[in-house]
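K.L.:
coords please:
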Amino acid sequence: MEVADLLTPGAIRVCNAVKSKKRLFQDLAEIAAAAHDIDEAIAVDALQERESLGPTGVGHGVALPHARIDGIDSVRGVFVRLDRPLDYGSVDRAPVDLVFALFAPVDAGVEHLKALALISRTLRDPAVCAKLRANEEPDALFGILTETTDTKAA
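P.N.:
Presented below is the predicted three-dimensional model:
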C-alpha cells in the first residue's frame, strides 16, 4: 500500500481560519464527500464518534483522525494543512496543523490498520512535515505525500 492508493489531488486542501475540532471535522467530511463520494453527514458523525474514544492527535503538530464508514469499498484519505495551528487535545498538547484523515469500510480490518501505520510513518518524518508546512499548493502537498512511499516499517 502506498499513500497514492489512499489520496487523490482533489482530497488535499489548505484551510484557513479553522477554529475548532468540530469545524475541522466538517471540513474533512466536505472534502471526503467531494473527492471520494462519502456521505458528508455520516463522515462527520463517524469522525466525532471515533474522537470521543480518545484523541487522534499523535504529536508534533500532526493529527490522524479516522473512521469506519458503511458503504465505501476501500480506505480513502483526506489531507488538510491548517494555516493556523489548532488546539486539538493531542497527546503532547501541541496544536495541530497537519491533518490526514482516513475513512475505511466498516469491514476493512487489516487494511485500515495498514493505512494508519503508513500515514503515521510518513508524518513522523520531520523532513516530510517541514516540506508540508513550507508549501501551500495542493499539487505540491500531494507530491510531497506521495513521494515518501519508501518509508521504513514501524
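
K.L.:
For the rest of this, base every contact and every neighbour count on C-alpha atoms.
P.N.:
OK.

K.L.:
Pull the contacting residues for residue 68.
P.N.:
Counting by Cα atoms under 8 Å, 6 or more residues apart in numbering, residue 68 makes contact with 46, 103, 104, 105, 106.

K.L.:
What is the three-state secondary structure of the residue nearest the centre of the chain?
P.N.:
A centroid search over the chain (Cα atoms, centre = their mean) returns residue 100, at 1.3 Å, as the residue closest to the centre. Going by DSSP: H, G, I helix; E, B strand; the rest coil, the secondary structure assigned to residue 100 is strand.

K.L.:
I have a second one here; can you model it like the first so I can compare?
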Amino acid sequence: MELSKLLMPEAVRVLGHLTSKKRLFQDLGEVAAAAYGLNAAVAVDGMQERESLGPTGVGHGIALPHARLEDLSKIIGVFLRLEKPLDYDSVDRQPVDLIFALFAPKDSGVDHLKALALVSRTMRDPAICAKLRANTDPAKLHAILTEARAPQAA
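P.N.:
This is a model prediction of the structure:
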C-alpha cells in the first residue's frame, strides 16, 4: 500500500485559522467531497462518531481522524496543513497543525488498519513533518507525502 494510492493532489489543502474541531471536520468533509465525490455530511458524521471513542490527536501536532463509511469503494485520504495550530484534545495536549484523515469502506477490515498504520508511520517521521511545516504549496505537500518512504514496522 502506498500513500500515492490513498491521497489525490486535489485532497491536499492549506488552511488558515480554524476555530474548532467541528469546523475542522466540516472542512475535511468538504475537501473529501470536492476531491472524491464523498458526501461531506456522512464523512463528518463518521469522523465525529469515531472521535467519540477517543481522540485521534496522536501528539507532536498531528491528528489522524478516520472513519469507516457505507457506499465507499476504496480507502481515500485528505491532508490539511493548518497555518495556525488548533486545539484538538490530543494525547499530549498540544494543538495540531498536520491532519491526515482517512475514509475507508465499512467492510475494509485489515486494509483500513494497514492504511492507518502507513499514515501513522509516515507522520511520525520528524523529517517529513518538518518538510510539511516548511511548505504552504499543496502540490509540494502532496509530493512530500507521496514520495516519502515510511519506515517499515519491525
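
K.L.:
isn't the residue nearest to the centre of structure 1 right next to residue 67, touching?
P.N.:
No - counting by Cα atoms under 8 Å, residue 100 of structure 1 does not reach residue 67; the two are 11.7 Å apart.

K.L.:
what about the residue nearest to the residue nearest to the centre of structure 1 when sequence neighbours are not counted, which helix or strand?
P.N.:
Residue nearest to residue 100 of structure 1 in three dimensions, not counting chain neighbours: residue 79, with 4.4 Å by Cα to Cα, 6 or more residues apart in numbering. Following DSSP states H and E, the helix or strand that holds residue 79 of structure 1 is strand 76-86.

K.L.:
The residue nearest to residue 100 of structure 1 and residue 10 of structure 1, how far apart?
P.N.:
As defined by Cα to Cα, to the nearest Å, residue 79 of structure 1 lies at a distance of 10 Å from residue 10 of structure 1.

K.L.:
out of these two, which sits in the busier spot?
P.N.:
Neighbour totals were compared for residue 79 of structure 1 and residue 10, and residue 79 leads with 26 against 16 (other Cα atoms under 10 Å).

K.L.:
What's the match for that one in structure 2?
P.N.:
Under the alignment defined by TM-score structural alignment, residue 79 of structure 1 corresponds to residue 79 in structure 2.

K.L.:
wouldn't its match be in contact with residue 99 here?
P.N.:
Yes - the pair formed by residue 79 of structure 2 and residue 99 meets the contact definition of Cα under 8 Å, at 5.7 Å.
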